[in-house]
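**Q** no letters, just coordinates:
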């Protein structure tokens, strides 16, 4: 009969149990960790200062192209307005074409605004695009009210003025260089040729890119060729900039006096 005293399980702490299990395996001759994966024991160790290979570059999708960009890459022809042979040859027909020709702009046709005035005007005022508050027609909002005051001070009556825009409807942040490559400048020159103004006031200097005029030339009195006629051109800042700055108004007034002297 054995003299061994049985031990209760509760006599062992968790740590005693773990150490006992490890001792049992060690006495059984199992004292190493094993893995089923093969190891190349003869391989040369990597240098400690080895630099890890950089991760592969993340592919970035290009920004979506606008319809104008896609058309420019696909075909070498006038994009805005279509073939020039189909452009209207009278001012009356141009206004209808301006409101319905799909290639002249993006968005709904009912957002477009037609030009105002008659051919042969003393002064043609060309803005880049309609203003957001032009509810009753081109330049009928706040910017138009400032323009009326400017024209009155300049001695130009409303019936002596032809009002037009380079774009038929408002566009968020227009890229004038891209629009120039899309032949919008040729459409605008054709419009000016049909309107036959005595002088042209271009309000908003970004649109000068349509005529190939560099920004540093904006302060100079210029002339552009439209339909075989040279039209005197004076550029001005946006009407909103003129309204906010007395200094801009003063410079604008002095340039106008010099231009019309």
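**A** Sure thing, it's come through. Nothing here was measured: the structure is a model prediction, and the numbers come from that model.

**Q** make it CA atoms for all contacts and neighbour counts henceforth
**A** Fine.

**Q** quick one: the strands in the stretch 101-250 of the chain?
**A** Taking DSSP state E, counting those that start in this stretch as the criterion, the stretch 101-250 of the chain carries its strands at 123-127, 161-165, 200-203, 222-226, 229-236.

**Q** neighbouring contacts of stretch 215-230?
**A** Applying Cα atoms under 8 Å, 6 or more residues apart in numbering, the contact partners of stretch 215-230 are 189-190, 192-193, 205, 208, 211, 231-236, 259.

**Q** quick check: end-to-end length of it?
**A** One end of stretch 215-230 to the other measures 20 Å (Cα to Cα, to the nearest Å).

**Q** check stretch 70-81 too.
**A** 16 Å.

**Q** what's in contact with it?
**A** Against stretch 70-81 from outside (Cα under 8 Å, 6+ apart): 68, 83-84, 87, 101-105, 181-184, 187.

**Q** with neighbour count added, can I get these in TSV?
**A** As requested, the contacts of stretch 70-81 are exported to TSV (neighbours: other Cα atoms under 10 Å):
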residue	neighbour count
68	19
83	10
84	14
87	17
101	16
102	15
103	14
104	22
105	23
181	18
182	23
183	19
184	24
187	23
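
**Q** how much space separates the residue nearest the centre of the chain from residue 92?
**A** In the chain, the centroid-proximal residue (Cα atoms, centre = their mean) is residue 173; its distance is 4.9 Å. The spacing between residue 173 and residue 92, counted by Cα to Cα, is 30 Å.

**Q** what's the most distant pair in the contacts of stretch 215-230?
**A** Farthest-apart pair in the contacts of stretch 215-230 is 190 and 259; separation 23.9 Å (Cα to Cα).

**Q** what about the two, which has more around it?
**A** Set residue 190 next to residue 259 and count neighbours by other Cα atoms under 10 Å: residue 190 wins out with 21 against 14.

**Q** contacting residues for the more buried one?
**A** 226, 227.

**Q** can you give me the helices in the stretch 101-250 of the chain?
**A** 142-154, 176-181, 184-195, 239-244, 246-260 (DSSP state H, counting those that start in this stretch).

**Q** now what about the second one, what contacts it?
**A** For helix 176-181, contacts defined as Cα under 8 Å, 6+ apart pick out 68, 69, 72, 185, 206, 207, 209, 210, 211.

**Q** ok, and here's another one to check against it:
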């Protein structure tokens, strides 16, 4: 107001507009709304290209060990496996090569971090009961998971599944089981047809670098604990699994 009295309305308006221009405001209205309280987004960091082009992904099949013991060691110590940034604790597969049944789940549960083994706690108790029902135990199966660490929020995204499934096919070839039991929707989607979990109608084939292996999908024990009505369907899947399988 003091400027208007001393210099007149026109001079005051011109002075105000000049001040806003210096502040970077060159128009009063935009076609799109702007959230002025949103923090500024940092510019994306560009990863410098290597002299020989893109570096090979560490989980690529031709970069993986071709011996089961060496593969276990690689899962244990390699700093750049796909899921290395999710958790520092890796829950490793357990069991012997050429087992009658290789069980594959999606990823470790929170209880598994306490025991250092897959399928612990209540899930483990139910899983052990499932194996006992078909005359098996943990001592005579090979137990593994797509991811050796727990993903944030326990969620495996499609891009994760693609990478982990490729590595698991290599893993299956090294373990050389007679049959596969795939636990959970994510595991099934990664390695079998999308609807095989909903309608178990017999063994299907999972391809791997050394050939194929018969497989069946079943609900994960964590699902069965919440939905006991699905146990009958899982029991049918287990019957398919052991059909004509040498004891």
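**A** Thanks, I have it. Remember, it's a predicted structure, so these values are computed and weren't measured experimentally.

**Q** circling back: any idea which of the helices of the stretch 101-250 of structure 1 is most buried?
**A** Of all those, helix 184-195 has the most neighbours on average by mean count of other Cα atoms under 10 Å, namely a mean of 21.

**Q** in structure 2, what range does it match?
**A** Helix 184-195 of structure 1 lines up with residues 164-175 of structure 2 when matched by TM-score structural alignment.

**Q** give me the mean distance between that stretch and structure 1.
**A** Aligned to structure 1 and superposed, stretch 164-175 of structure 2 gives a mean residue distance of 0.9 Å (mean Cα distance after the TM-score superposition for structure 1).

**Q** return the distance of that stretch from the chain's centre.
**A** In terms of Cα atoms, centre = their mean, to the nearest Å, the centre of stretch 164-175 of structure 2 is set 15 Å apart from its chain centre.

**Q** and for stretch 195-207 of structure 1?
**A** 23 Å.

**Q** start and end of it, how far apart?
**A** 18 Å.

**Q** list the contacts of that stretch.
**A** Residues contacting stretch 195-207 of structure 1 (Cα under 8 Å, 6+ apart): 91, 118-128, 162, 166, 176, 208, 215, 218, 231-239.

**Q** ditto for stretch 226-241 of structure 2
**A** With contacts defined as Cα under 8 Å, 6+ apart, stretch 226-241 of structure 2 is touched by 134, 179-181, 200, 202-203, 215-219, 224.

**Q** I'd like to know which of those are buried.
**A** 179, 180, 181, 200, 202, 203, 215, 216, 217, 218, 219, 224 (16 or more other Cα atoms under 10 Å).

**Q** got a PyMOL select line for the buried ones in the contacts of stretch 195-207 of structure 1?
**A** To isolate the buried ones among the contacts of stretch 195-207 of structure 1 in PyMOL, judged by 16+ other Cα under 10 Å, type:
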select buried, resi 91+118+119+120+121+122+123+124+125+126+127+128+162+166+176+208+218+231+232+233+234+235+236+237+238+239
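
**Q** just to revisit the earlier point, now tabulate the helices of the stretch 101-250 of structure 1 in a markdown table and tack on distance to residue 21 of structure 1.
**A** What follows is these, written out as a markdown table (distance: least, Cα to Cα, whole Å):
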| stretch | distance to residue 21 of structure 1 |
| --- | --- |
| helix 142-154 | 89 |
| helix 176-181 | 79 |
| helix 184-195 | 87 |
| helix 239-244 | 86 |
| helix 246-260 | 91 |
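
**Q** out of these, nearest to residue 15 of structure 1?
**A** helix 176-181 (76.7 Å).

**Q** and the closest one, how far out from the chain's middle?
**A** 11 Å.

**Q** hmm, back to that, which of the helices of the stretch 101-250 of structure 1 sits closest to residue 35 of structure 1?
**A** Using Cα to Cα, the helices of the stretch 101-250 of structure 1 put helix 176-181 closest to residue 35 of structure 1, at 64.6 Å.

**Q** so which of the helices of the stretch 101-250 of structure 1 is nearest residue 24 of structure 1?
**A** Nearest to residue 24 of structure 1, of all the helices of the stretch 101-250 of structure 1, is helix 176-181, at 81.7 Å by Cα to Cα.

**Q** residue 25 of structure 1 and residue 163 of structure 1, how far apart?
**A** Distance, residue 25 of structure 1 to residue 163 of structure 1, using Cα to Cα: 98 Å.

**Q** and the two? Which one has more around it.
**A** residue 163 (20 against 11).

**Q** hang on, that one packs against residue 138?
**A** Yes - Residue 163 of structure 1 is in contact with residue 138 according to Cα atoms under 8 Å; the separation is 7.5 Å.

**Q** what residues are shared contacts of those two?
**A** What both residue 163 of structure 1 and residue 138 touch, as defined by Cα under 8 Å, 6+ apart, is the set 115, 116.

**Q** burial of the counterpart of residue 204 of structure 2 in structure 1, as a residue count?
**A** Under the alignment (TM-score structural alignment), residue 204 of structure 2 maps onto residue 222 of structure 1. The tally of other residues near residue 222 of structure 1 (other Cα under 10 Å) stands at 16.
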